[in-house]
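[1] task: produce atomic coordinates for the following.
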Amino acid sequence: MAWRDFKKKVKRQFSDFLEIPGDVVLDMPRITLVGNIQLLVENHRGIIEYTPEGVRISVGEGELAVTGENLALRNIIPDELCIEGVIRTLSFI
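    Next comes the predicted model:
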């Protein structure tokens, strides 16, 4: 087992034992999708790229790519952002 996998397993067990949400302990994003018109991303690390057709966001150990039409960034604060528009796809890269 790789060291990274071991650390993640220990953190997950720790969060389960203390009943702490996994996204807090494991440094994972919390993603809330409202239909296909609004996306809320909490616990992000910043915006990598933004166009009306796509947004790439740095999260934990990678990136979240959002594609769609007329995408607009709303409510950008250090740990949370909101994307509005017609959302077509979400993918982790």
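[2] from here on, contacts and neighbour counts on C-alpha atoms
    Will do.
[3] output the contacting helices and strands for the lengthiest strand in the chain.
    Across the chain, the strand with the greatest residue count (assigned by DSSP state E) is strand 62-77. Here strand 62-77 touches strand 54-59, strand 80-92, going by 3 or more Cα pairs under 8 Å, 6 or more residues apart in numbering; DSSP states H and E.
[4] buried sites along stretch 13-25?
    15, 22 (16 or more other Cα atoms under 10 Å).
[5] check stretch 77-89 too.
    Of the residues in stretch 77-89, those buried by neighbour count under the rule 16+ other Cα under 10 Å are 80-87.
[6] contacts only, for Ile57.
    44-49, 63-65 (Cα atoms under 8 Å, 6 or more residues apart in numbering).
[7] kindly recompute the last result at 10 Å.
    41, 44-50, 63-66, 81, 92 (Cα atoms under 10 Å, 6 or more residues apart in numbering).
[8] this one as well, want them side by side:
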Amino acid sequence: MAKWQQRLRTLLTEQFSLPSDIILEMPRITVIGNIHIYIENHQGLAVYSENELKLKTNNGYVQIRGTSFVLKMMLPKEILLEGTISEVKFLGN
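    Reported below is the predicted structural model:
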């Protein structure tokens, strides 16, 4: 993404009080304890196994590691994952 586009999005977010996760195309992650994780605004599934979930985002990837993973819901822009979550990591492009 061009730097001017990033600056424009930041300006819109600040000046008009718009939600930054939508304007900046960032993922919204909700974690409940270490057993549920709900992720919105992703761009697709890159890796899924019983121990790892990796999602493409606008700025790289979100990687979740743990055990006994089960995809409870998967929509084009949303995922609900259950299992024992031990790590959530942001990886660059």
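[9] drop the TM-score for these two in here.
    Superposed pair, TM-score by TM-score structural alignment, normalised by the length of structure 1: 0.91. Supporting alignment: 91 aligned residues with a Cα RMSD of 1.3 Å.
[10] just send the contacts of Ile57 of structure 1 back as JSON lines, with distance to Asp16 of structure 1 too.
    Listed next are these as JSON lines, based on distance: Cα to Cα, whole Å:
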{"residue": "Val41", "distance to Asp16 of structure 1": "23"}
{"residue": "His44", "distance to Asp16 of structure 1": "22"}
{"residue": "Arg45", "distance to Asp16 of structure 1": "25"}
{"residue": "Gly46", "distance to Asp16 of structure 1": "28"}
{"residue": "Ile47", "distance to Asp16 of structure 1": "31"}
{"residue": "Ile48", "distance to Asp16 of structure 1": "32"}
{"residue": "Glu49", "distance to Asp16 of structure 1": "35"}
{"residue": "Tyr50", "distance to Asp16 of structure 1": "36"}
{"residue": "Glu63", "distance to Asp16 of structure 1": "26"}
{"residue": "Leu64", "distance to Asp16 of structure 1": "26"}
{"residue": "Ala65", "distance to Asp16 of structure 1": "29"}
{"residue": "Val66", "distance to Asp16 of structure 1": "30"}
{"residue": "Leu81", "distance to Asp16 of structure 1": "27"}
{"residue": "Phe92", "distance to Asp16 of structure 1": "25"}
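[11] burial count for the equivalent of Glu25 of structure 2 over in structure 1?
    For Glu25 of structure 2, the aligned position in structure 1 is occupied by Asp27, per TM-score structural alignment. Number of residues near Asp27 of structure 1 (other Cα atoms under 10 Å) recorded here: 14.
[12] any idea what sits nearest Asp27 of structure 1, other than its immediate chain neighbours?
    Gly60 (5.7 Å; Cα to Cα, 6 or more residues apart in numbering).
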